[in-house]
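*Asks:* Below: sequence and its predicted model.
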Amino acid sequence: MRQYKYFVLTLTIVAIDQAVKLLVHYNMTMGPAGEINLLGEWFKLHYVLNRGMAFGLSFGAGYGKLALTVFRLLAILFIAYGLFRLTKTKYHAGLLWCIAAILGGAIGNLVDSVFYGALLDNAPYNSITPWFHGQVIDMLYFDFWEGYLPDWFPLWGGKKVALLPIFNMADVAILVGVLGILVFQKTFFRQAESRLTQV
């Protein structure tokens, strides 16, 4: 029974993430016209669609997007299986909470990719099918700076970019989980090391 509490966190993150995304989709206009200031001019709700990779990178709307979505699904299955196995060991509970948060965030964004193209009709126009080609809904925006990068700049050259990307609740969960593991890794893995030396 001990292991299921971590999956409760995962499911809670998915539920919150999806609720926020659907509220934004059905109640906001995309782009600057629908922007809502939350904290002055620097933290806003700003509805955009992301084809699915971090920082606006894309594999395209055809088989590249399909491959990316399938890869994400396999990664999530691997993480879920790993979390389930780790809950049966004596690893630090903090590590398990962090992995559960990462899993919840990953599932939240996968739901968009798998279903939203068909259910919310947000697949790019040249997609081979709306299923598995949905665009991820992003809305949280720290508006510190945005402008155009010169053409010679790798990947984003010649495009309008923001200092920080627009993100969603799933991204927050992933970031918190990863940062938690990085910051507390010595604490998390000390128990495992001591167990190995006792064998």
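*Replies:* Sure, I can see it. Here the structure is a predicted model, which is why all the values come from computation and not from measurement. Residues are numbered from 1 along each chain as shown.

*Asks:* only C-alpha atoms for contact and neighbour calcs from this point on.
*Replies:* Noted.

*Asks:* which element is Y141 on?
*Replies:* Following DSSP states H and E, the helix or strand that holds Y141 is strand 136-142.

*Asks:* can you check L49 too?
*Replies:* strand 43-50.

*Asks:* what's downstream of that strand, the next helix or strand?
*Replies:* As the chain continues past strand 43-50, the following element, by DSSP H and E, is helix 63-86.

*Asks:* Which strands and helices lie in contact with that following helix?
*Replies:* helix 93-111 (3 or more CA pairs under 8 Å, 6 or more residues apart in numbering; DSSP states H and E).

*Asks:* And the helix it packs on, what does it pack against?
*Replies:* Counting by 3+ CA pairs under 8 Å, 6+ apart, helix 93-111 packs on helix 4-27, helix 63-86, helix 169-183, helix 185-198.

*Asks:* In CSV: those helices, plus mean neighbour count.
*Replies:* Output for these, formatted as CSV (neighbours: other CA atoms under 10 Å):
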stretch, mean neighbour count
helix 4-27, 17
helix 63-86, 16
helix 169-183, 19
helix 185-198, 12
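
*Asks:* okay, those helices in JSON lines with distance to H92 next?
*Replies:* Output for those, formatted as JSON lines (distance: least, CA to CA, whole Å):
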{"stretch": "helix 4-27", "distance to H92": "13"}
{"stretch": "helix 63-86", "distance to H92": "10"}
{"stretch": "helix 169-183", "distance to H92": "11"}
{"stretch": "helix 185-198", "distance to H92": "5"}
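
*Asks:* Second structure for comparison follows:
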Amino acid sequence: MSLKKASIIIILILLIDQISKFYIKTNFMLGEEVRVSNWFRILFVENEGMAWGAKIPGEYGKLLLTLFRLGAIVGIGYWLWDSVRNNGSRILITAIAFIFAGAFGNIIDSVFYGIIFDDSYGHVASFMPEGGGYGTLFHGKVVDMLYFPLYDGILPEWIPFWGGENFRFFEPVFNVADTAISTGVVLLLLFNKRAFPNKDEEKNE
């Protein structure tokens, strides 16, 4: 796969990711929810830190996380360029493109959203507000909205340890960028041999 085709994949994912985030941020208050079905909801939350809501503690934790993400995206970008240069497999380049686009999408939030939006507490945020954003450069929050509570109920009593307790699956709220990253990782895991063929297999082909 050429770098041009990989770039098209990246641009499409970024457009879908950012358009969906802009729509949610400028039409929903924080915590507002739309029930699409029993197992799919649009729920606006903001993630200040890493996956699953984890955060790096301390005054400079958020800044360190954003700088780490920027360093990671440079590394992923080089991996993509190098894979194309060395005629890597189509599945490998596709997977890296998905991971790159997802990581880049969330970096945009972390770097810029603090200065281009005001907060969403009790009201719908404004884009480029006159009074300034809710944060500073590199201190934005990642917008999440996709929520799939596939099961929400009481577990049977016969289940060890958790029987009789309320259980919800799938609990995390995520976004299109997260989905792209997960898709890329799953592609690498499922098609590992095709993504990373050994030298003997390449010679036979």
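*Replies:* Done, it's in. Please read these numbers as outputs of a predicted model, since none were measured by experiment.

*Asks:* mean shift between the strand holding Y141 of structure 1 and structure 2?
*Replies:* By mean CA distance after the TM-score superposition for structure 1, the fitted strand 136-142 of structure 1 averages 0.4 Å away from its aligned residues in structure 2.

*Asks:* Tell me how far that strand lies from the chain's centre.
*Replies:* 11 Å (CA atoms, centre = their mean, to the nearest Å).

*Asks:* Equivalent analysis for stretch 6-21 of structure 1, please.
*Replies:* For stretch 6-21 of structure 1, the distance to the chain centre is 12 Å (CA atoms, centre = their mean).

*Asks:* which residues sit against that stretch?
*Replies:* 96-97, 100-101, 103-105, 107-108, 137-139, 168-170, 173 (CA atoms under 8 Å, 6 or more residues apart in numbering).

*Asks:* what's near enough to touch the residue most central in space within structure 1?
*Replies:* Residue closest to the mean C-alpha point of structure 1, counted by CA atoms, centre = their mean, is D171 at 3.5 Å. By CA under 8 Å, 6+ apart, the contact set of D171 of structure 1 is 105-106.

*Asks:* Aligned counterpart of it in structure 2, please.
*Replies:* Under the alignment (TM-score structural alignment), D171 of structure 1 pairs with D178 in structure 2.

*Asks:* What distance do you get for that match to K55 of structure 2?
*Replies:* D178 of structure 2 is 17 Å from K55 of structure 2, where distance means CA to CA, to the nearest Å.

*Asks:* and if you look at L43 of structure 2?
*Replies:* From L43 of structure 2 across to K55 of structure 2, the span is 21 Å (CA to CA).

*Asks:* Those two: which is more packed in?
*Replies:* Using other CA atoms under 10 Å as the criterion, L43 of structure 2 and K55 rank with L43 on top: 22 against 14.

*Asks:* In structure 1, what residue corresponds to that one?
*Replies:* That one, L43 of structure 2, aligns with H46 by TM-score structural alignment.

*Asks:* I figured its match hits L38, correct?
*Replies:* No. Counting by CA atoms under 8 Å, H46 of structure 1 stays clear of L38, with 10.3 Å between them.

*Asks:* Tell me the spacing between the match of L43 of structure 2 and L77 of structure 1.
*Replies:* For H46 of structure 1, the distance to L77 of structure 1 - CA to CA - is 31 Å.

*Asks:* now do G147 of structure 1
*Replies:* Counting by CA to CA, the gap from G147 of structure 1 to L77 of structure 1 is 39 Å.

*Asks:* same thing with G177 of structure 1?
*Replies:* 17 Å.
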